[in-house]
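> Need a 3D model of the sequence below.
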Amino acid sequence: VEGSELFWLNGKSQSCSDSNEILTIKWTRVHFLYVNQPKGVVMKNKYFLSLIASVITCLWLSQEIMAAKGIYVPLFTYRTGAYAGSGIPNANGMSDYLNMLNERDGGIGGVPIIVEECETGYNTKKGVECYERIKPKNPVVINPYSTGITLQLIPKSPVDKIPVHSMAYGLSAAADGSVFPWVFNYPSTYWNQASAIIKYIGYQEGGMSNLRGKKIGFIYLESGYGREPIPLFEQLSSELGFKLFKIAVAGKEMQNQSSHWLKVRKEKPDWMIMWGWGAMNPTAIKEATRIKFNMEKFVGVWWSGGEDDARPAGKAAKGYKS
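Now for the predicted structure:
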């Protein structure tokens, strides 16, 4: 068998081919081990330890073959569901970029990039299933594109020694590499964004001291992503003296926020901050215009700043910023 090793297990053969699938072998006795040598076939009768050695060799060879083939970069995508409006552009952009590197540069350092998508639907459980499925293929990095999935993978990454790149999302505290050496959230965090928005509002009000007594509303997706900046907002509220009121939007309510914005109209906030995603963004902007909220004082997180987020509200959305 040229270019590979073949071992026989109770009359059934398994080959160390270029397959990316990890081998699961339940037999406890090896009858014959074939090794391709110029002098012919070497046959040995071995028991369980020989089987273990053979499996390890096979897995090692599979990894070596894969490493020689390219750099494996899985893409966690959500092209379907209520978050597809945000997920499709992200998936297309990352796929196009990695494929461009292959076509323009031959990959990275001359080694081609192997791109494979795994659809999560922005569902944490499906995201963890994707991770477990691709883990044996030795990914160079995982980019979950979901704070909920990221939070589940953070304790797994140091054990599996797979870096997690939660690019400007995920757990803000993971920026401390001394505590989270396997998680990277460059170039920024949600706490950075939250503090920047409050600083912007303070600037618009003529100084941070003028925030005292102001009322700031925070409407957010009820998820790990949406809840991430709340501790910082609450701390800044205490330090700077503004009143914070929060409105959570459940995933199933993203496209029906009329009751949420009736609360906003009742509270009469000076400013509104949105931490939205997917279908929540355009719905919130339309509802804000419907209650005639001052769009100049409506600020969204960077994930709420797509053209398709503001376009459905038309000219009435003018002034909204992210």
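
> going forward, measure contacts between C-alpha atoms and count neighbours the same way
OK.

> which residues of the stretch 151-300 of the chain fall in strands?
Listed in chain order, the strands of the stretch 151-300 of the chain (DSSP state E, counting those that start in this stretch) span 164-165, 183-184, 215-221, 243-249, 271-275, 298-300.

> who touches the first one?
Judged by Cα atoms under 8 Å, 6 or more residues apart in numbering, the contacts made with strand 164-165 from elsewhere in the structure are 141-144, 150, 153-154, 157, 182-186.

> I'd like the structure of this one too, to check against the first:
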Amino acid sequence: MTFARSLLAVLALGSVAQAAPALSQPMEQFVPIAIYRTGPYASGGSGIYGAYADYLALVNERDGGVNGVKLVFEECETAYQPDRMIECYERLKNKGPTGAAAFAPSGTGSVYALIERMTEDKIPSITLGYGRTDASDGRVFPYMFTLIANYWTQNTATIRFIAEKEGGFEKLKGKKIANVLVDFPSARETGPVLEKQAGMHGFEVRNFPIAPPGLDQRAVWLQVRQYRPDWILFAGWGSATTAGLKEAARVAIPRDRMIGWWWSGSEEDVTPAGDAAKGFITSQFHATGQDFPVFGDIRKFVYEKGKGNVEPNRIGSVYYVRGVLHGVVLVEGMRTAMARFGNRPLTGDEVRWGLENMEISPERLRQLGIDGLMPPLKVTCADHEGGGGIRFQQWDGGKWAMISDWVQPDPSIVRPMVEASAAQYAREKGITPRDCGT
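Purely as a prediction, here's the structure:
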């Protein structure tokens, strides 16, 4: 054998040796689950991210994984603290044959802390109903997905709901709206769009911040009472929601004139308030209840096998639904990506491509057993929100009752604000926005 042929043979063997690990890699996709089972907001963390794990378990047990790829997941306790979230992310991001498929930073403050890291690592962030609102612009934030609905979308739908109750947008002129909020990053997200709408429709807004964790609110609600608002927007959460409802009742503020954002709208938040919660309204980007086929499948394939991650009586509750939908969008994003890259473990960047080319149609919702649980979703390179609707629910003293159909937000307000804010971020960070072909 000549030297040249010997060299080619050695190189060929080397190529085979290098390819072998890829060919023999396990058919597993690693999914980290950042959860907070401790701290003042533990009910939200355990419900949402426990349900997220339940849906991944369902896909494994019922379907054998995603197109044959088993989902391997691991919890990391964060106590809803950004520093612990960063540690959790760094510890888990490289696990599995291709690293983390995606990461769901549990908390808006944690999203802010991780944006640059996740972008550099090319791992997508999945945040349903929370996160940095202007990250809905995928041209500037390619790895951030504020799916279904962001905070500004929520707020335009809420003002539309109030206008409908008052008899039209023209009836909002001269009205007073109190914006009562626990003073943390996610609650402050609604400020810019609320001010914009006040200017458009002629109503007055006054902010009433509450120091976290929001257990002592007596002075704030006395100030709200003195303001004599026509409507109250309430951005509470966890025990802060319970405390706020009790104080509102104590100073005789009608709860059916209070509209909470979706983080005030869980059973765990309102039940401890007793009669003080009755009549309270909140927004939601999904429905609730146990009668959706997906929950029957979870009971059969996960809980009956002893593999559940949440107390069974919470299945179908608000936080539980939200966690299941986290799982739905991740898995559907993976399916979309596999149609292009093949049925194998995916890199974070490949999952990103899948998420931003994902469409969950009404037909697909029916196939997944979640028809009516969430609105249809269509994500694009430029739009990482997906254009979801908002529903409103009211607490009747024992359960949530839906009191609206899907209320459409106002993209003519939200999208220009998203793009302007994202463009400012791009200038500050020296980012050249992607060309999405539009």
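
> Write a ChimeraX command that selects only the buried members of the contacts of strand 164-165 of structure 1.
A single ChimeraX command selects the buried members of the contacts of strand 164-165 of structure 1 (16 or more other Cα atoms under 10 Å):
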select :141,142,143,144,150,153,154,157,182,183,184,185
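
> so where do the helices sit in the stretch 101-250 of structure 1?
124-134, 147-153, 157-160, 190-204, 224-227, 230-240 (DSSP state H, counting those that start in this stretch).

> so the second one matches what in structure 2?
Counterpart in structure 2 of helix 147-153 of structure 1, with TM-score structural alignment as the criterion, is residues 108-114.

> how big is the offset of the matching stretch relative to structure 1?
Comparing stretch 108-114 of structure 2 with its match in structure 1 after superposition yields a mean distance of 1.1 Å (mean Cα distance after the TM-score superposition for structure 1).

> how about that stretch: buried residues?
108, 109, 110, 111, 113, 114.

> I'd guessed the first one sits against residue 131; true?
Read that as residue 108 of structure 2. Yes: the pair residue 108 of structure 2 / residue 131 is scored as a contact, 4.4 Å apart, by Cα atoms under 8 Å.

> Now list whatever residues contact both of these two.
In contact with both residue 108 of structure 2 and residue 131: residue 186, using Cα under 8 Å, 6+ apart.

> Relative to residue 51 of structure 2, how far out is the residue most central in space within structure 2?
Centroid-nearest residue in structure 2: residue 128, 1.5 Å away (criterion: Cα atoms, centre = their mean). Remark: distance between residue 128 of structure 2 and residue 51 of structure 2 (Cα to Cα, to the nearest Å) = 14 Å.

> about what we covered before: can the contacts of strand 164-165 of structure 1 go into a markdown table with extra columns for distance to residue 266 of structure 1?
Shown next, in a markdown table, are the contacts of strand 164-165 of structure 1 (distance: Cα to Cα, whole Å):
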| residue | distance to residue 266 of structure 1 |
| --- | --- |
| 141 | 46 |
| 142 | 43 |
| 143 | 40 |
| 144 | 38 |
| 150 | 36 |
| 153 | 40 |
| 154 | 40 |
| 157 | 45 |
| 182 | 45 |
| 183 | 42 |
| 184 | 41 |
| 185 | 37 |
| 186 | 39 |
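
> Out of the contacts of strand 164-165 of structure 1, which is nearest to residue 52 of structure 1?
Using Cα to Cα, residue 157 comes nearest to residue 52 of structure 1 of those, at 25.9 Å.

> ok, the closest one to residue 258 of structure 1 distance?
41 Å.

> Check the alignment and tell me where residue 276 of structure 1 lands in structure 2.
With TM-score structural alignment as the criterion, residue 276 of structure 1 matches residue 236.

> Next, count neighbours for that match.
29 (other Cα atoms under 10 Å).

> Same check on residue 166 of structure 2?
Residue 166 of structure 2: 13 neighbours (other Cα under 10 Å).
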